[in-house]
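In: Predicted model, plus sequence, below.
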Amino acid sequence: MWKLILSTVYLITTFISVELRISEEDNFQDRSPRCESSFSLSFWDLPMYDSLMSLASGKADLKVPVTVVWNAANLVDLHLALALRDWEPAVSVLKRTCGQSSNINCTYFSNPEYPAPYKGNGNPCTLSVWKCNKAICQVRLDFIDFNLGEPDAMGRCTDDFLLITGTGSNIKRICGMNTGQHVYLDFAGEAPIELLIDVNSALATERKWNIKISQVECCKRAPVGCLMHYTASSGKVKSLNYAPTLSTAVQDPTAPGPGTRQLAELNYGVCVQMLPGYCSIEWTQSVGDKYSFTVSGDTEALDPTVLGTAAASVTGEMCLTNFVIIPNPTVDELPSKTDRFCGNGFPTVVSSSKPFVMTVVTNPATSPTEVPETPDVGNRGFSLNYRQLPCV
């Protein structure tokens, strides 16, 4: 506390200026925008004296956001947020919607009416995301709120979808319900990452989205191939569009039955950062959800007493189209002969291979009318718990 008070007094009495981030709004889309510029203002020029003294006396929260508007030829918003513990400016927060661009860290991309549903005008809704600076390698998309139409019965996003281009990451289209999910995207050179949301307005589906876009420095990037990256000692991982409820799509008449919720044509890694003192990772089905690992086969035809148990698990060469891969696994404390898991149940799996990664593969559908020989019926995807295990 004394260090904080002395630092505050020193800043005030020595008339030190700080750097502010400038986001240039005018003609933003006419060029490749730079991340930020520097502009100096003295603390005496800001309405911060009372705030700083309140902080020093412990009467206010440690983080005080202050916004100043500088009226120049090109209107410029100056965003200042001091984290007094480290005297570092916090990130700017910017809201963007259809037909716009951003090169600011912590941008929120939402439909124009948000939080109300998207009305649409027949045209795709697009956002261009430029690098904030040369030290940036990735962006992280957090789906704060994301509800589009579901995929078709084969898992293809044909009516509604988020299309991601300009990235080196292995991701194509995302649709369905993905609130709470996140993905990491690699920049491909200096070009922007393009986000395009298109919907079939002929369908009576309520759609809305609010996506937080965080820029990730190269030194803090998620490992290559990790579409999802988790850093806690334990947590829950869900496949895209996972829910325990049935898909509303219906299979082709030649293969009747409810469709799959899983998104097709994906091959990505779910990575967990190994923490100090931990040497292995355990994967288990979500408790109380018998559909939490239903990734292949006819889920609806399965005996309900078997569904969601290890007895409904399929492994090895039987997993051809939809499956997860966990390297060098042990099952029931015995080494497994295979690293592939599919079916409608999941055994407790432990792996000591580093890095901690689970690879997700979904069927490469090739035609909107193609029906596989053994269709997936009523699959939900997966909802798995992970837990890092201490070294022994």
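Out: Sure, I can see it.
In: all contacts plus neighbour counts: C-alpha atoms, from now on.
Out: Fine.
In: what about stretch 216-227, distance to the chain center?
Out: 13 Å (C-alpha atoms, centre = their mean, to the nearest Å).
In: Over to that stretch now: how far is its first residue from its last?
Out: 14 Å (C-alpha to C-alpha, to the nearest Å).
In: now stretch 220-230
Out: With C-alpha to C-alpha, one end of stretch 220-230 sits 13 Å from the other.
In: which parts of it are buried?
Out: Residues of stretch 220-230 classed as buried: 221-222, 225-230 (neighbour count, 16 or more other C-alpha atoms under 10 Å).
In: What of stretch 280-289?
Out: 280-286.
In: Could you dump the residues you listed into a markdown table with secondary structure added?
Out: Formatted as a markdown table, the buried residues of stretch 280-289 follow (DSSP: H, G, I helix; E, B strand; the rest coil):
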| residue | secondary structure |
| --- | --- |
| 280 | strand |
| 281 | strand |
| 282 | strand |
| 283 | strand |
| 284 | strand |
| 285 | strand |
| 286 | coil |
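In: Residue 118: which of those residues is nearest?
Out: Nearest to residue 118 among those, counting by C-alpha to C-alpha, is residue 286 at 32.6 Å.
In: That closest one contacts residue 384, correct?
Out: Yes. At 5.3 Å, residue 286 counts as touching residue 384 under the criterion of C-alpha atoms under 8 Å.
In: Against residue 208, how distant is the closest residue to residue 151 other than its chain neighbours?
Out: Distances taken as C-alpha to C-alpha, 6 or more residues apart in numbering place residue 157 nearest to residue 151, at 4.4 Å, with adjacent residues excluded. Computed as C-alpha to C-alpha, the residue 157 to residue 208 distance reads 16 Å.
In: again with residue 332
Out: Distance of residue 332 to residue 208, given as C-alpha to C-alpha: 43 Å.
In: neighbour count winner among the two?
Out: Here residue 332 and residue 208 are compared on neighbour count by other C-alpha atoms under 10 Å; more neighbours surround residue 208, at 19 against 11.
In: Put this next to the previous one:
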Amino acid sequence: MIWTKLCLVIVFSIFTSFISYSDQQLFRPGQEPQNVINSLLTPILLRSECTAAVDNRMGLCMPKSACLSSGGYVAGTCGYGVLSCCVYQGTCRAVVTSNETYFVSPNYPNLLTGRVDPPVCIFTLQRNPLIIKFPVCQIRIDFDEFSLAPHYNGACGNSITDSFLVSGASNFNQSGLPISGLCGEMTGQHIYLDVDPEKTDEPLLLIVNTANQQEYNRKWSIRIRQIPCKSQYRAPAGCLQYYTALNGNIESFNYRTTNLPVVTSTTPKSIQIVDTKIANNYLNNLNYGVCIAKHPRICAIRYSAIEFDFGGSLADSSTPGDKCISTQTLASDGDFLVIPFGTDQLKSNLIDRYCGQRFSPTPTAALTNADVYSYINPYVIYVHTDNNAIADANTIQNQKGFLLKYMQIPC
């Protein structure tokens, strides 16, 4: 048995020096690849992703020596126990080249309970074609844990509060939409960043800016994956978020069901700039697409509102029960969702814009939420907010954002 394991490790080491990882190897953990070298080597050679035993993170399956020499840490075994599950992790000032890596806050997993040092934390992802041997068109960012100081009047940063920024991605920058920066509570969210596959010499910088030095309990663990241009898991153009499951939930950035923060022994020590009634609202200046991958033999998608409080009515006021009167000619200002060709189950109304305090495919004010259907592919929701925040916390009526459940309907 020992000789068998030793032979497998030797064979693995030889083959991995010649074989480039395919998107199946990197993005379909736990599934059998289509190109089988032989039934014995397949589980070790081609299942490159693994789940770390110590913290449930995703890593890469490789020999222990290769893991340690490349800057990773061993977090369990894989490949029938003969290989190591290698996890890559870095914090401020780190420069990484691996496909599967984590950007964490200093002294993670402990909270940063005071001021952050350094106040501007920069994590660099260098796309090295000698290591990642396929053209990369996107970077997927998963906010496994993410808690920064909340926005102020709808904006992150601006020398007032924290911000998470990206440099080097064409669809995430300070100079234009859809996103200029993120902050607050983002745990469980994800985004896709577009990168030029030809410009591998240009690094991607992930930046957490706490230069305002407000005292807050901060913490982040951000998973980073490089997606090949020909991968079936590449998000369609214009999609900042991309959901591939048959059913799931979609929520606005910074969405929470309760107002945050609340001053206790474990929450901010200095929150004079934070209003507890607006701390958990959605952000200003958003303009992005949320896409859902259509599964085979699916003819429609249904959206149901678990909670919906997104802007005031473009047609009237933000009185409870009001909502958007939808036409294709409405002005672009205001906060609203666009569901192209949204309708009810009977297709009796065609409603494309949704806002206010009720989510319903009706042309008049609705008193309750109702399901919205779309029979047109691709399945996408566009999120738009303007640059006006309601600063008066007494009239904002919370405006928590939205939490929608989607379900794909079989033919």
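Out: Yep, it's here. On a predicted model such as this, the values are computed, not experimentally measured, just so you know.
In: Report the contact partners of residue 140 of structure 2.
Out: 190-193, 223-227 (C-alpha atoms under 8 Å, 6 or more residues apart in numbering).
In: which one among the buried residues of stretch 220-230 of structure 1 gets closest to residue 171 of structure 1?
Out: When those are compared against residue 171 of structure 1 (criterion: C-alpha to C-alpha), the nearest one is residue 227, at 8.1 Å.
In: hang on, that closest one in a helix?
Out: No. Counting by three-state DSSP, residue 227 of structure 1 falls outside a helix, being strand.
In: Aligned against structure 2, show me the partner of it.
Out: When structure 2 is aligned by TM-score structural alignment, residue 227 of structure 1 is paired with residue 240.
In: repeat for residue 177 of structure 1
Out: Under TM-score structural alignment, residue 177 of structure 1 pairs with residue 185 in structure 2.
In: so what's that match up against?
Out: 146-148, 150, 253-256, 280.
In: So which of those wins on neighbours?
Out: residue 150 (31 neighbours).
In: corresponding residue for that residue in structure 1?
Out: In structure 1, residue 150 of structure 2 lands on residue 150 (TM-score structural alignment).
In: Return the distance of residue 188 of structure 2 relative to residue 309 of structure 2.
Out: Residue 188 of structure 2 is 20 Å from residue 309 of structure 2, by C-alpha to C-alpha.
In: higher neighbour count, these two?
Out: residue 309 (24 against 11).
In: so what sits against both of residue 286 and residue 384 of structure 1?
Out: 236, 292.
In: What are the contacting residues of stretch 403-411 of structure 2?
Out: 246-252, 255, 294-295, 297-308.
In: Give me the distance from the longest strand seen in structure 1 to the chain's centre.
Out: In structure 1, taking DSSP state E as the definition, the longest strand is strand 136-147. With C-alpha atoms, centre = their mean as the basis, strand 136-147 of structure 1 stands 4 Å off its chain's centre.
In: Just give me the mean distance for it relative to structure 2.
Out: Comparison of strand 136-147 of structure 1 with structure 2 after fitting gives an average deviation of 0.8 Å (mean C-alpha distance after the TM-score superposition for structure 1).
In: how far apart are the next helix or strand after that strand and its match in structure 2?
Out: Sequence order places strand 161-165 as the next helix or strand after strand 136-147 of structure 1, per DSSP states H and E. Per the superposition on structure 2, strand 161-165 of structure 1 and its aligned residues are separated by 0.9 Å on average (mean C-alpha distance after the TM-score superposition for structure 1).
In: quick one: strand 161-165 of structure 1 to strand 136-147, angle?
Out: For strand 161-165 of structure 1 against strand 136-147, the angle by axes from the mean of the first three to the mean of the last three C-alpha atoms, to 10 degrees is 170 degrees.
In: and strand 161-165 of structure 1, what does it pack onto?
Out: With contacts taken as 3 or more C-alpha pairs under 8 Å, 6 or more residues apart in numbering; DSSP states H and E, strand 161-165 of structure 1 sits against strand 173-174, strand 193-198.
In: The ones you listed: which one's closest to residue 6 of structure 1?
Out: Nearest of these (C-alpha to C-alpha): strand 193-198, 44.4 Å.
In: In structure 2, what stretch matches the closest one?
Out: Going by TM-score structural alignment, strand 193-198 of structure 1 sits over residues 204-209 in structure 2.
In: Have a look at how far, on average, that stretch is from structure 1.
Out: Mean deviation for stretch 204-209 of structure 2: 0.9 Å (mean C-alpha distance after the TM-score superposition for structure 1).
In: Contacts for that stretch next, please.
Out: Against stretch 204-209 of structure 2 from outside (C-alpha under 8 Å, 6+ apart): 119-126, 157, 162-169.
In: 10 Å instead?
Out: 92, 95, 103, 105, 116, 118-127, 139, 141, 148, 156-157, 159, 161-169, 181-183, 193, 195, 220, 222 (C-alpha atoms under 10 Å, 6 or more residues apart in numbering).
In: Equivalent analysis for stretch 224-233 of structure 1, please.
Out: 140-141, 168-171, 181-186, 221-223, 236-238, 267-276, 278, 281, 356-360, 386-390.
In: Now with 6 Å, please.
Out: 183-184, 268-273, 388 (C-alpha atoms under 6 Å, 6 or more residues apart in numbering).
In: ok, now stretch 76-89 of structure 1?
Out: 20, 22, 24, 63, 65-70, 90.
In: how about 10 Å then?
Out: So stretch 76-89 of structure 1 is in contact with 1, 3-4, 7-8, 18-26, 39, 46, 52, 55-56, 61-71, 90-93, going by C-alpha under 10 Å, 6+ apart.
In: Great, nothing more from me.
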